[in-house]
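Just need the structure, nothing else, for what follows:
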Amino acid sequence: MKTILFTLVIYVTKTTILSQIVDAIAQQAARLEHVIFLSKLTVIGTIAAIDVNNSEKAGYLNNVGREIRHQAIAHGVLLRPLGNVLYLMPPYCITESELSWVYQQIDRVLAEVLDR
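So this is what the prediction gives:
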């Protein structure tokens, strides 16, 4: 019986922490909605995806992703751009303040790459 209760406590704790991360990601991603070069903000669970609009044709071969990745690394953030779609998949152990910092860096990177 103790094992079942212990397992339940762990499950409830992890579920609560995960839901807090999901909520924090949605709130932080919403901060980018004002950027005119971005569209199609999608948040599913702990993954956020957003389209970066530039003069190139949208798709996997769009070079803006490479530029964003290069600048993000210079800012200490590892992002997953695929063409003109920017993905953010933070680890479950991220804190809200770390997540906020990551989104601040994304905003800076986009400003540098897109000259806004």
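
CA atoms for contacts and neighbours, from now on please.
Will do.

what's the neighbour count on Ile47?
16 (other C-alpha atoms under 10 Å).

these two touch, right, it and Leu88?
Yes - contact criterion C-alpha atoms under 8 Å: Ile47 and Leu88 qualify, at 5.8 Å.

Second input sequence below; structure requested for side-by-side comparison:
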Amino acid sequence: MKKNWISFLLLFVLMVSLGTEAFAANGETGAPVTGDTKLTSPISGQHQYGKLEAELRSGTYDVDVTLMELTPTGWVGIYILTATNANRAVSVNYYLEGGKQYRLQVKSQSSGWGHLYNYIP
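So this is what the prediction gives:
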């Protein structure tokens, strides 16, 4: 009986530890802009690639989407994705480290948006 109980306990601990990593919540954040700059809500990285998107919806000015990471000294821009008249919708897969916080700064004098997923949709 004691052997079965220990086996069950070890199996339970293994399932819980793997389950928290495998079933961590997927998240996303984004913002539309029209002639201004907006900051999004932060999301957590998951030790995997996420998807960063920028789209120019109307107008002639670029849409700049800056991926920002929270560091001990504050928010720091780590990557910029730009949608232009020639490439109105662009995206890139970017590795988001687990436990770190990320947000976007979306900026344009035209109309567009930026979006970040902490997974590949």
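
Once they're superposed, tell me the TM-score.
Here the superposed chains carry a TM-score of 0.41, computed using TM-score structural alignment, normalised by the length of structure 1; 77 aligned residues with a C-alpha RMSD of 4.0 Å.

just the helices in structure 2 please.
Along structure 2, counting by DSSP state H, helices occupy 2-22.

which parts of stretch 5-20 of structure 1 are buried?
The neighbour-count check on stretch 5-20 of structure 1 (16 or more other C-alpha atoms under 10 Å) flags Leu18, Gln20 as buried.

And for stretch 10-30 of structure 2?
Residues Glu28, Thr29, Gly30 are the ones in stretch 10-30 of structure 2 that count as buried (16+ other C-alpha under 10 Å).

Sort out which of those are in strands and list them.
Among those, the members falling in strands are Glu28, Thr29, Gly30 (criterion: DSSP state E).

was I right about the last one contacting Leu104?
Yes - using C-alpha under 8 Å as the test, Gly30 of structure 2 is close enough to Leu104 to be in contact (7.1 Å).

Could you report the neighbour count for Glu98 of structure 1?
Neighbourhood size, Glu98 of structure 1 [other C-alpha under 10 Å]: 12.

any idea how far it lies from Ile25 of structure 1?
To Ile25 of structure 1, Glu98 of structure 1 is 11 Å away according to C-alpha to C-alpha, to the nearest Å.

again, but for Ile17 of structure 1
Distance, Ile17 of structure 1 to Ile25 of structure 1, using C-alpha to C-alpha: 12 Å.

what does Pro81 of structure 1 give?
Distance from Pro81 of structure 1 to Ile25 of structure 1, by C-alpha to C-alpha: 17 Å.

How about Thr42 of structure 1?
To Ile25 of structure 1, Thr42 of structure 1 is 11 Å away according to C-alpha to C-alpha.

Please identify every residue contacting each of those two.
Both Thr42 of structure 1 and Ile25 are contacted by Ala48, under the criterion C-alpha atoms under 8 Å, 6 or more residues apart in numbering.

Comparing those two, which residue is more hemmed in?
Taking other C-alpha under 10 Å, Thr42 of structure 1 and Ile25 do not tie; Ile25 has more neighbours (24 against 15).

give the contact list for the residue nearest to Ala48 of structure 1 when sequence neighbours are not counted.
Distances taken as C-alpha to C-alpha, 6 or more residues apart in numbering place Leu88 nearest to Ala48 of structure 1, at 5.2 Å, with adjacent residues excluded. The neighbours of Leu88 of structure 1, taking C-alpha under 8 Å, 6+ apart as the test, are Ile47, Ala48, Ala49, Leu79, Arg80.

Can you name every helix or strand that the helix ranked longest in structure 1 contacts?
The longest helix of structure 1 (DSSP H) is helix 2-30. In this structure, helix 2-30 of structure 1 makes packing contacts with strand 38-44, strand 47-52, helix 96-114, judged by 3 or more C-alpha pairs under 8 Å, 6 or more residues apart in numbering; DSSP states H and E.
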